[in-house]
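[1] Just a sequence and a predicted model for now, questions to come.
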Amino acid sequence: MADKSKLWYLENFNLFSSLKQDSMMELNKISLEKEIGKNQPVYFPNEPSNSIFMLKTGRVKISRYSKDGKEMILAFINPGEVFGEMAYLGEEERTDIAIAVEPSYICAINKDDFSQFVGENPSLNLLMKKIIGLKLKNCSDRMGDLVFKDAKQRIISFLFMISSENGKKIGDQIIVKPFFKHQDIADITSCTRQVVNDVLTNLREKGTIFFDRKKLIVNRPGELKKLINN
């Protein structure tokens, strides 16, 4: 992509929305653009944590594997989000794996260059800590869901989380684009694909949600929230 396009994408990250134009130009200089094919890795566990990444287009899956090879999906990264951010806090090696689940464009910034940039733009330090804190909270919440909630509650909790964090409110509805494949939801919530299909179909029949391959529409967010603990 052209350098001008890279700058346009950077300007549309919420993290950088308050920066002045000269700061944006400097950020543009220190960031590198990469195209990652579907099912290709961005990084592996035990690799040096040298960079911080920002997703421009596509979707990236963050996972961790147990010693017996079982995958635990920690998060899906959507356009406009930062990942690999623990490098900013001094992480030496990656503890998880990042895979592009669809063709993706990312911006990569060397962690030392980014730290210097943040030093020149102190407001970013607080925003980065908020982002990291929120991700750690979401990870903790997911662990709690796996321990204390049944399969239906975990799926509904996931739907509520992504609609709250990634959805766009239009009137009384919340729209999430793109939506997840049923198998992805099953992997995230530690359920079977059939259980996910049954729960989503039931919610759609009741009119609580609507979904297809491209989007999720939450028609009654309040009702969805109540169902998490029912």
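    Perfect, thanks for sending it.
[2] CA atoms for contacts and neighbours, from now on please.
    Noted.
[3] Which SSE is immediately downstream of the longest helix anywhere in the chain?
    In the chain, with assignment by DSSP state H, the single longest helix is helix 123-148. Per DSSP states H and E, the first helix or strand lying C-terminal to helix 123-148 is helix 151-166.
[4] Report all helices and strands that the next helix-or-strand element following that next one contacts.
    Going down the chain from helix 151-166, the next helix or strand is strand 168-170, by DSSP H and E. With contacts defined as 3 or more C-alpha pairs under 8 Å, 6 or more residues apart in numbering; DSSP states H and E, strand 168-170 has these neighbours: strand 173-176.
[5] For the strand it packs on, what is the distance to the chain centroid?
    On the basis of C-alpha atoms, centre = their mean, to the nearest Å, strand 173-176 sits 17 Å off its chain's mean C-alpha point.
[6] and what of stretch 14-28?
    That offset, for stretch 14-28, works out to 22 Å (C-alpha atoms, centre = their mean).
[7] residues making contact with that stretch?
    6-7, 10-11, 80, 117, 121, 124, 127-128 (C-alpha atoms under 8 Å, 6 or more residues apart in numbering).
[8] What are the buried residues along the longest helix of the chain?
    For helix 123-148, burial by neighbour count (16 or more other C-alpha atoms under 10 Å) applies to 124, 128, 131-132, 135, 142, 145-146.
[9] same deal with stretch 7-18?
    For stretch 7-18, by 16+ other C-alpha under 10 Å, it's 7, 9-11, 13, 15-16.
[10] what's the residue nearest to the spatial centre of the chain in contact with, if anything?
    Residue closest to the average C-alpha location in the chain (C-alpha atoms, centre = their mean): Ile77, at 2.6 Å. When contacts are counted by C-alpha under 8 Å, 6+ apart, Ile77 touches 55, 59-62, 83.
[11] okay, now the one to match up with it:
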Amino acid sequence: MNTYTKYWFLEGFNLFNKLGRITMMRMCEILEMDNIDKGTTIELLNDDEKSIFFLKKGTVKIIDAKNNNVKYIVKKGHIFGELSLYNEQAASEERAIALEDCIVCYIESSRMNQIMEKHKSLKNGVLKVYGLRIKKLERRLQDLLYKDSTTRIKEFITDYIKEFGEEENTRIIAKNLLSHKDIANLTNTSRQTVSNVMSSLRKDSLIDYDSQFLSIPIEHKT
């Protein structure tokens, strides 16, 4: 794929807003681009070199390679693999799996570091992404201490729909990309508890779902 196509694909990333066209074009010259099929494991390590990924299309889940538990979800317009910039050992224990057909651009972490050192706005942007991920993990630990399983599941599903969904008439609708096991991992509960809570929430008309979509009434949006 040519440099101009890559440039067009990366224009939607807030990280690059302050880089300028010339720097963006130079960056695109060293980027690789790939189409990833749903269900495919995305190799974060290639030829002994970690990569940073820019997700243009689709959704990806990041899992802990030691136990296959889901750590977090990445939506289009965001990056993943950035952990290799800050903690190589922890990064080696992560895997990425495409939850739907995806398009990604990627760059070796060493080259990304070089570009970040020259452009502080990019460095600060990536650091902010990393910081937000850490905060989400800290929040999950706090929730585990102070919230019961029903509350954790309900809040996770609501937040997921708000983040990944779109408004349609009177509801916010998101693709149902996560299994009950995934949700259990992300809320520190069991798959059976997730099934029970979701059934109860649907019975009370707080959420609705089927095999393809999840939704909440628009008035639940804050």
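    That came in fine, so what should we check first? Keep in mind it's a predicted model, so treat the numbers as computed, not measured.
[12] still on that earlier bit, the longest helix of structure 1: average distance to aligned residues in structure 2?
    Following the fit onto structure 2, the mean deviation recorded for helix 123-148 of structure 1 is 1.6 Å by mean C-alpha distance after the TM-score superposition for structure 1.
[13] Show me what that helix is packed against.
    Using 3+ C-alpha pairs under 8 Å, 6+ apart: helix 123-148 of structure 1 touches helix 111-120.
[14] distance between the ends of stretch 51-63 of structure 2?
    16 Å (C-alpha to C-alpha, to the nearest Å).
[15] try stretch 3-18 of structure 2
    In stretch 3-18 of structure 2, first residue to last residue: 19 Å (C-alpha to C-alpha).
[16] contacts for stretch 135-144 of structure 2?
    For stretch 135-144 of structure 2, the surrounding residues in contact (C-alpha under 8 Å, 6+ apart) are 152, 186-188.
[17] Counting only strands, which of the contacts of Ile77 of structure 1 make the cut?
    55, 59-62, 83 (DSSP state E).
[18] Which one of those residues sits in the busiest neighbourhood?
    Across those, neighbour numbers were computed from other C-alpha atoms under 10 Å; Val60 holds the maximum, 28 neighbours.
[19] ok, and the residue nearest to it when sequence neighbours are not counted, which helix or strand is that part of?
    Spatially, and ignoring its direct neighbours in sequence, Val60 of structure 1 is nearest to Ala100 (4.3 Å; C-alpha to C-alpha, 6 or more residues apart in numbering). Assessed by DSSP H and E, Ala100 of structure 1 sits inside strand 97-110.
[20] what range in structure 2 does that strand sit on?
    Mapping strand 97-110 of structure 1 onto structure 2 (TM-score structural alignment) gives residues 95-108.
[21] Now do that stretch: distance from first to last residue.
    By C-alpha to C-alpha, one end of stretch 95-108 of structure 2 lies 16 Å from the other end.
[22] again, but for stretch 140-160 of structure 1
    Its start and end residues considered, stretch 140-160 of structure 1 measures 16 Å (C-alpha to C-alpha).
[23] ok, the equivalent of Ile207 of structure 2 over in structure 1 to Ser190 of structure 1 distance?
    In structure 1, the residue matched to Ile207 of structure 2 (TM-score structural alignment) is Ile209. Note on Ile209 of structure 1: its distance to Ser190 of structure 1, by C-alpha to C-alpha, is 21 Å.
[24] what's the answer for Val196 of structure 1, then?
    Taken as C-alpha to C-alpha, the span from Val196 of structure 1 to Ser190 of structure 1 is 10 Å.
[25] excluding its backbone neighbours, what's nearest Val218 of structure 1?
    Per C-alpha to C-alpha, 6+ apart, closest to Val218 of structure 1 is Ile209, 4.5 Å.
[26] For burial, what's the neighbour tally of the one you found?
    Using other C-alpha under 10 Å: Ile209 of structure 1 sits among 23 other residues.
[27] isn't it right up against Glu223?
    No - with contact defined as C-alpha atoms under 8 Å, Ile209 of structure 1 and Glu223 do not form a contacting pair (10.0 Å).
[28] Quick check: neighbours shared by the two?
    Counting by C-alpha under 8 Å, 6+ apart, Ile209 of structure 1 and Glu223 have no contacts in common.
[29] neighbour-wise, which of Val196 and Ser190 of structure 1 wins?
    Val196 (25 against 17).
[30] State the helix or strand in which the alignment partner in structure 2 of the more buried one lies.
    Residue pairing (TM-score structural alignment): Val196 of structure 1 is matched to Val194 of structure 2. Secondary structure assignment for Val194 of structure 2, by DSSP H and E: helix 191-203.
[31] how close does whatever helix or strand comes next after that helix sit to structure 1?
    Per DSSP H and E, the first helix or strand lying C-terminal to helix 191-203 of structure 2 is strand 208-209. Average distance, strand 208-209 of structure 2 versus aligned residues of structure 1 after superposition (mean C-alpha distance after the TM-score superposition for structure 1): 3.2 Å.
[32] List of residues touching strand 208-209 of structure 2?
    In contact with strand 208-209 of structure 2 (C-alpha under 8 Å, 6+ apart) are residues 176, 201-202, 214-216.
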